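Visitor: no sequence on this one, just coordinates:
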């Protein structure tokens, strides 16, 4: 056990992707938690006399608005800071629910096989036959806009990825000698699922979870861009939608949230890859 812990710590310590991605995720959490103190202005406060003020590196900027203002005179920096809250809620909750549903379905499908595997396989194919974003838009259009509808949409389009990958891993693992030995010893399905299979699929499930958080950010941004996310709180996609009509007069309104989304998704992808390299014995070898 001591050697295993030493090896795990060594893998984490020398893994720059894990550190960079983890630091970015921690920064999102910290910014969301400290938003009332970090934001210099009310994100919803309008000042029509301060429309389209440029950011600090451009001429005619206002030091009170370091990243400029939008068409209603709202502070872009404050709106980006407060926008991390719906992003954090959606990506963590959506990825968690997607992962829980997909892992359970994949475990059951791969372990039991037979008619259950066939039925789950057909169900996954039906869900994956629809374009994911179209499916999310239809769901949100039916249930109404809001963060809860966005989370439901993420779960609806995300669980299939978990289920397919986990099912494939379980199909390989169930042919291994340690699973055969567990059956010979008379272990029940519950013990085989949660004591034998679950620890072996945990690394890839965690990596998928981190990747799904990045996808959730994109889904929320797209739904907010077309007006299907929450309207009473600033969101990155909503800021992009506000700035698209003035992209030639105030390009920063649209560009800055796009940069935030790109950095967040890239960092979470690095975190997912680094996490799997750190905790998956096969990747270490």
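Guide: Here it is on my side, so go on. These numbers come from a predicted model, not from an experiment.

Visitor: please count neighbours and contacts with C-alpha atoms only from this point.
Guide: Will do.

Visitor: how much space between residue 39 and residue 187?
Guide: 56 Å (CA to CA, to the nearest Å).

Visitor: neighbour count: the two, which is higher?
Guide: Between residue 39 and residue 187, counting by other CA atoms under 10 Å, residue 39 is the more crowded of the two (18 against 14).

Visitor: could you find the closest non-adjacent residue to the residue nearest the centre of the chain?
Guide: The residue lying closest to the centre of the chain (CA atoms, centre = their mean) is residue 213, at 1.1 Å. Excluding its sequence neighbours, the residue lying closest to residue 213 (CA to CA, 6 or more residues apart in numbering) is residue 91, at 4.6 Å.

Visitor: hmm, back to that, thought the residue nearest to the centre of the chain was touching residue 98?
Guide: No. Judged on CA atoms under 8 Å, residue 213 makes no contact with residue 98 at a distance of 10.0 Å.

Visitor: quick one: list the elements packing against the lengthiest helix in the chain.
Guide: As assigned by DSSP state H, the longest helix anywhere in the chain is helix 76-112. Other elements packing on helix 76-112 under the criterion 3 or more CA pairs under 8 Å, 6 or more residues apart in numbering; DSSP states H and E are helix 16-33, helix 35-38, helix 114-128, helix 147-173, helix 198-225, helix 236-243.

Visitor: ok, structure two:
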């Protein structure tokens, strides 16, 4: 009886209750859940392969992407009649190796995709968490800014920004961030409005947590799966935006190789050298597909609400 009384007078700390309750039922770890998602495996494999290609492009490319061979202009791929193993995917109108150019183009595409998606996520998600958490006048003000900013066509706004900023990879990244932060802000804010009504957020307020601590410790982890999904999707969007801007000559200097630049150079020979456009188009489609599959798979694997519905 004494032992029972002693145990009741010293109950376990609150932090230990979840561990006691969950003792005896261990679910799959995060890595196991990710490995069980085919979209994560396929999409992650595609993105990882493109990342490795971009990193090792100087060693994988058989030729200088800017080197011109006027004796082999518009040479077909090696499996076609008249093709050569020296140029596995053929050459363009200036005799430049298509394979080398598409490998080096992956470097610019991924650099813009990663940096611009990260910048847009930081700016948009920060404003979204502030707007959704505080509500009231702060929420209305941020929503007004988002609505006003989204009233401009994204492509036109990007063109205006690049005309004023000039060409360069850093300018392209800044332009994409300034255009696409609204996508994060609008979507994440809706999730924050739901999250702030949760019991654990209200408990944190009652315990005297500061607003910053509550947002970082309680709200941010709840919306992080959505942010990761939007980040992956934004990488695909940024890839398309960069290709569009480089197609019209407003992305990077001419001495840098991009997929959009390859499309612009190959459009004049589309009837006689279709490979000059098919190769960069395939690279863009593959990159966007990998980013979208990865984002969808990460959302399902990381969001407990989707796992509970068995999606």
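Guide: Arrived safely. Given the structure is predicted, the values throughout are model-derived calculations rather than measurements.

Visitor: any idea what the residue nearest to the centre of the first structure aligns with in the second structure?
Guide: Taking TM-score structural alignment, the alignment pairs residue 213 of the first structure with residue 235 from the second structure.

Visitor: tell me who's in contact with that match.
Guide: Applying CA atoms under 8 Å, 6 or more residues apart in numbering, we find residue 235 of the second structure in contact with 110, 113-114, 116-117, 288, 291.

Visitor: go again using 10 Å as the cut-off
Guide: 109-118, 241, 287-288, 290-292, 295 (CA atoms under 10 Å, 6 or more residues apart in numbering).

Visitor: that one and residue 295 of the second structure, how far apart?
Guide: Counting by CA to CA, the gap from residue 235 of the second structure to residue 295 of the second structure is 10 Å.

Visitor: same check, this time on residue 9 of the second structure
Guide: Counting by CA to CA, the gap from residue 9 of the second structure to residue 295 of the second structure is 49 Å.

Visitor: so for those two, which sits in the more crowded spot?
Guide: residue 295 (27 against 9).

Visitor: the more buried one touches residue 228, doesn't it?
Guide: Yes. Counting by CA atoms under 10 Å, residue 228 is a contact partner of residue 295 of the second structure at 6.8 Å.

Visitor: which residues are common contacts for the two?
Guide: residue 234.

Visitor: tally up the residues packed near the corresponding residue of the second structure for residue 184 of the first structure, please.
Guide: In the second structure, the residue matched to residue 184 of the first structure (TM-score structural alignment) is residue 206. Here the count is done by other CA under 10 Å, and residue 206 of the second structure has 9 residues near it.

Visitor: who's in contact with residue 206 of the second structure?
Guide: Counting by CA under 10 Å, 6+ apart, residue 206 of the second structure has contacts residue 200.

Visitor: tell me the contacts of the equivalent of residue 169 of the second structure over in the first structure?
Guide: Using TM-score structural alignment as the criterion, residue 169 of the second structure maps onto residue 147 of the first structure. By CA under 10 Å, 6+ apart, the contact set of residue 147 of the first structure is 86-87, 89-90, 140, 153, 220, 223-224, 228-231, 233.

Visitor: what do you get for residue 161 of the first structure?
Guide: Applying CA under 10 Å, 6+ apart, the residues near residue 161 of the first structure are 98-99, 102-103, 106, 124, 128, 167, 208, 212.

Visitor: could you dump those residues to a markdown table with distance to residue 77 of the first structure?
Guide: Putting those into a markdown table (distance: CA to CA, whole Å) gives the following:
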| residue | distance to residue 77 of the first structure |
| --- | --- |
| 98 | 31 |
| 99 | 32 |
| 102 | 37 |
| 103 | 38 |
| 106 | 42 |
| 124 | 41 |
| 128 | 38 |
| 167 | 44 |
| 208 | 31 |
| 212 | 26 |
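
Visitor: name the nearest of the residues you listed relative to residue 81 of the first structure.
Guide: Nearest to residue 81 of the first structure among the contacts of residue 161 of the first structure is residue 212, at 21.9 Å by CA to CA.

Visitor: quick one on the thing from earlier: any of the contacts of residue 235 of the second structure buried? List them.
Guide: 109-118, 241, 287-288, 290-292, 295 (16 or more other CA atoms under 10 Å).

Visitor: quick one: map residue 258 of the first structure onto the second structure.
Guide: Counting by TM-score structural alignment, residue 258 of the first structure corresponds to residue 281 in the second structure.

Visitor: mean shift between the host helix or strand of its match and the first structure?
Guide: Assigned by DSSP states H and E, residue 281 of the second structure belongs to helix 275-302. Superposing on the first structure and averaging over aligned pairs (mean CA distance after the TM-score superposition for the first structure), helix 275-302 of the second structure comes out at 0.6 Å.

Visitor: equivalent analysis for stretch 228-245 of the second structure, please.
Guide: Looks like 0.4 Å for stretch 228-245 of the second structure (mean CA distance after the TM-score superposition for the first structure).

Visitor: distance from that stretch to the middle of the chain?
Guide: Chain-centre distance of stretch 228-245 of the second structure: 6 Å, with CA atoms, centre = their mean, to the nearest Å.

Visitor: which one in the second structure is aligned with residue 158 of the first structure?
Guide: Match for residue 158 of the first structure (TM-score structural alignment): residue 180.

Visitor: how about the contacts made by that match?
Guide: 116-117, 119-121, 123-124, 149-150, 154, 158, 234, 237-238.

Visitor: what of residue 291 of the second structure?
Guide: 39-40, 42-44, 46-47, 113, 229-237, 239, 297.

Visitor: just the buried residues of stretch 123-135 of the second structure, please?
Guide: 123-133.

Visitor: taking the residues you listed together, which two end up most distant?
Guide: 123 and 133, at 15.7 Å, using CA to CA across these.

Visitor: stretch 73-84 of the first structure: which residues count as buried?
Guide: For stretch 73-84 of the first structure, using 16+ other CA under 10 Å, the buried residues are 73-84.

Visitor: check those and tell me the two furthest apart.
Guide: Largest pairwise distance in these, by CA to CA, is 20.2 Å, between 73 and 84.

Visitor: give the aligned equivalent of residue 197 of the first structure in the second structure.
Guide: Match for residue 197 of the first structure (TM-score structural alignment): residue 219.

Visitor: can you list residues touching both of residue 213 and residue 98 of the first structure?
Guide: 92, 154.

Visitor: how about residue 133 of the second structure, what's its partner in the first structure?
Guide: Using TM-score structural alignment, residue 133 of the second structure sits opposite residue 111 in the first structure.
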